[in-house]
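Q: Model the following, please.
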Amino acid sequence: MSGFVESLRLENAAGWDGCVKHRYVDELLAGTISDEVMGRYLVQDHRFIDAFVTLVGAAVASADQFESRLRLGRFLGMVCSDENDYFIRSFAALGIGDERHDIPDAAPTAGFKALMKEAAATRSYAAIMAVLNVAEGLYLDWAQRLDGPMPENFIHSEWIVLHDNPFFVDFVTFLKGELDRVGPAEAEVARDFFRRAVDLELAFFDAAYEGDA
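A: Below is the predicted model:
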């Protein structure tokens, strides 16, 4: 019998698969994505860090087990160090300077930031786990599609490795276990946040190509 998270993935299969098999993922894994699209994507993705740190912090505060708080705390430290460093180096390599701060949030960016803050404000561990399972599990799924050599450009290769490494795989497994454990007691809340997160992820991937031919 499948678990709660698997049932949510099946309910949202079209959106989930739309992200994992998106043009953005195909081009990223092949190392053929244009600097313009990658830059547009990273500028918007970097906007999530503040809301994401808030979300993970709320998960630490609302977790019902000490070991869960420790796991989430270790992950929070990684987000605030390794991942943020990747963004800074990538912006420099792409020639994207402080002008990026003047670029407005794309609609999916604003929507996802609002969703993360909404989930954090609920203090519902199930709601928070639902959003995290999409934000992290979906990225692991697309990163594990790599079936050839790693792209040579560090902007591409490090973004893939950040989302497919032993620590990250183990953390996604932990997130799935947590939502399987606490989700059924708040099934409708978890289902709502999971669905909206998947829809926003797909819109976010699409937005990276807005303005391209």
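Q: Please count neighbours and contacts with C-alpha atoms only from this point.
A: Will do.
Q: Distance check, the nearest residue to A58 once chain neighbours are set aside against L132.
A: Spatially, and ignoring its direct neighbours in sequence, A58 is nearest to A120 (5.3 Å; C-alpha to C-alpha, 6 or more residues apart in numbering). Applying C-alpha to C-alpha, to the nearest Å, the value for A120 to L132 is 11 Å.
Q: ditto for S2
A: Distance from S2 to L132, by C-alpha to C-alpha: 19 Å.
Q: who's more crowded, the two?
A: L132 (25 against 7; other C-alpha atoms under 10 Å).
Q: for that one, what are its contacts?
A: L175 (C-alpha atoms under 8 Å, 6 or more residues apart in numbering).
Q: Likewise for R123?
A: Counted by C-alpha under 8 Å, 6+ apart, R123 has contacts A58, A59, S62.
Q: One more: C19?
A: Contacts of C19 (C-alpha under 8 Å, 6+ apart): V25, L138, W142, E201, L202, F205.
Q: what about R191, which helix or strand?
A: helix 187-207 (DSSP states H and E).
Q: what separates the strand or helix carrying E67 from the chain centre, distance-wise?
A: Under the criterion of DSSP H and E, E67 resides in helix 66-78. Centre-to-centre, helix 66-78 and its host chain are 17 Å apart (C-alpha atoms, centre = their mean, to the nearest Å).
Q: Contacts made by it with the rest, please.
A: Under C-alpha under 8 Å, 6+ apart, the answer for helix 66-78 is V53, V56, G57, A59, V60, A61, A63, F171.
Q: Which of the contacts of C19 ranks first by neighbour count?
A: Neighbour max across these (other C-alpha under 10 Å) = E201, 23 neighbours.
Q: what separates that residue from A126, distance-wise?
A: 19 Å.
Q: Grab the nearest non-local neighbour of P184.
A: P184 sits nearest to F4 (C-alpha to C-alpha, 6+ apart), 6.8 Å away.
Q: burial count for the one you found?
A: F4, neighbours per other C-alpha under 10 Å, totals 19.
Q: Here is the second sequence; please produce its structure so I can put it next to the first one:
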Amino acid sequence: MSFSDQLLNKYQNLFTKATTHQFTTELCQGTLPDNKLLLYLIQDLKFFQVGIRLTCKLASLCDDDESQIKLAKQIGFFANNENDYFQICIKDLSSKVALDQSILLPQVETYVAYLKNLLKSNNYSYGQLVTAHYLMEEVYLKWANDAIENNTIPSDIEWKHKEWIDLHSGEGFSNWVKFLKDEVDRVGDETCEQIFVDMCKLEFEFFDACYKHLE
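A: Sure, this is the predicted structure:
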């Protein structure tokens, strides 16, 4: 069993908790209320901006030329495709929902602070950082693929939901997650395990905070 699969198997309950939250279930069903989606996107954009910087650091630390090029290409994709979705969707939802866009939920603030520590500290290895990246992306691939495979996405689902699903599924994103998984298997060791656990918990708390804040 590969190192990444060992982590997924050992912490299956935590991973499942992060990938089966009601937030993503309703998003994939097209029933997630606009105010919850807008709140989530505002929070995720703050997270996204730190994530881009962290991916740049990951690329700078990579010890393999071919892998480094793949990381650099993915940074460009994030800066274009995914960032466009944030801009378009937040603008559209903001015309329908009144919400303070400066809000930062405590759970999200904790997550962002965790990522900033990974970014600014020189105490983390490439293996530890790639494990963090892998877990983040594997969570998104899992909930999106489960919805596709279980045929729970309505054929008439609105763009604001469908596009977010499409960005986290399909061949391109699946190949990106596989690349990260392969990198974890290539360089990961026991020092990566706690980061995997932390990230599972932080991903769940992110979804949970965004879903429950406006109830």
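Q: before we move on, back to that, can you tell me which of the contacts of R123 of structure 1 lies closest to L29 of structure 1?
A: Distance ranking of those against L29 of structure 1, using C-alpha to C-alpha, places A59 first at 31.1 Å.
Q: what about that closest one, how many residues close to it?
A: Count around A59 of structure 1 with other C-alpha under 10 Å applied: 25.
Q: That one pairs with which position in structure 2?
A: Aligning on TM-score structural alignment places A59 of structure 1 opposite L58 in structure 2.
Q: what's near enough to touch the residue most central in space within structure 2?
A: When C-alpha atoms, centre = their mean is applied to structure 2, the residue found nearest the centroid is M136 (4.2 Å). When contacts are counted by C-alpha under 8 Å, 6+ apart, M136 of structure 2 is found next to M199, C200, E203.
Q: and which of those residues is nearest I90 of structure 2?
A: Nearest to I90 of structure 2, judged by C-alpha to C-alpha, of the contacts of M136 of structure 2 is E203 at 21.1 Å.
Q: in stretch 178-197 of structure 1, what's buried?
A: 178-180, 182-184, 187, 189-191, 193-197 (16 or more other C-alpha atoms under 10 Å).
Q: Quick check, E178 of structure 1 in contact with A130.
A: No: applying C-alpha atoms under 8 Å, one finds E178 of structure 1 not in contact with A130, separated by 9.5 Å.
Q: Tell me how many other residues crowd the closest residue to K116 of structure 2 other than its chain neighbours.
A: Closest residue to K116 of structure 2 apart from its sequence neighbours, by C-alpha to C-alpha, 6+ apart: V50 at 6.8 Å. V50 of structure 2 has 17 neighbours, counted by other C-alpha under 10 Å.
Q: So which of the contacts of helix 66-78 of structure 1 are in helices?
A: V53, V56, G57, A59, V60, A61, F171 (DSSP state H).
Q: Assign the spatially closest residue to Q43 of structure 2 that is not a sequence neighbour to helix, strand or coil.
A: Leaving aside its sequence neighbours, Q43 of structure 2 sits nearest to L104 (C-alpha to C-alpha, 6+ apart; 6.4 Å). Following DSSP: H, G, I helix; E, B strand; the rest coil, we place L104 of structure 2 in the coil state.
Q: out of the contacts of helix 66-78 of structure 1, which is most surrounded?
A: A59 (25 neighbours).
Q: pretty sure that residue is touching A120, no?
A: Yes: assessed by C-alpha under 8 Å, A59 of structure 1 is found in contact with A120 at 7.4 Å.
Q: shared neighbours of those two, which are they?
A: With C-alpha under 8 Å, 6+ apart, A59 of structure 1 and A120 have common neighbours I128.
Q: just to revisit the earlier point, for the contacts of helix 66-78 of structure 1, which two are the farthest from each other?
A: Once C-alpha to C-alpha is applied, those give A61 and F171 as the farthest pair, at 17.7 Å.
Q: What is the corresponding segment of structure 1 for stretch 164-172 of structure 2?
A: Residue span in structure 1 matched to stretch 164-172 of structure 2, by TM-score structural alignment: 159-167.
Q: Buried residues, the matching stretch. List them.
A: Quick answer for stretch 159-167 of structure 1 (16+ other C-alpha under 10 Å): W159, I160, V161, L162, H163, D164.
Q: Spatially, which two of the residues you listed are the most separated?
A: It's W159 and D164 that sit farthest apart of these, by C-alpha to C-alpha, at 9.0 Å.
Q: re earlier: any idea how far R191 of structure 1 is from the residue nearest to P184 of structure 1?
A: 10 Å.
Q: Check D26 of structure 1 too.
A: Distance from D26 of structure 1 to R191 of structure 1, by C-alpha to C-alpha: 28 Å.
Q: again with Y139 of structure 1
A: Counting by C-alpha to C-alpha - Y139 of structure 1 and R191 of structure 1 are separated by 19 Å.
Q: Make CSV from the contacts of R123 of structure 1 and add distance to R89 of structure 1 to it.
A: Below are the contacts of R123 of structure 1 laid out as CSV (distance: C-alpha to C-alpha, whole Å):
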residue, distance to R89 of structure 1
A58, 29
A59, 29
S62, 34
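Q: ok, those vs T32 of structure 1, which is closest?
A: Closest approach between the contacts of R123 of structure 1 and T32 of structure 1, by C-alpha to C-alpha: A59, at 36.6 Å.
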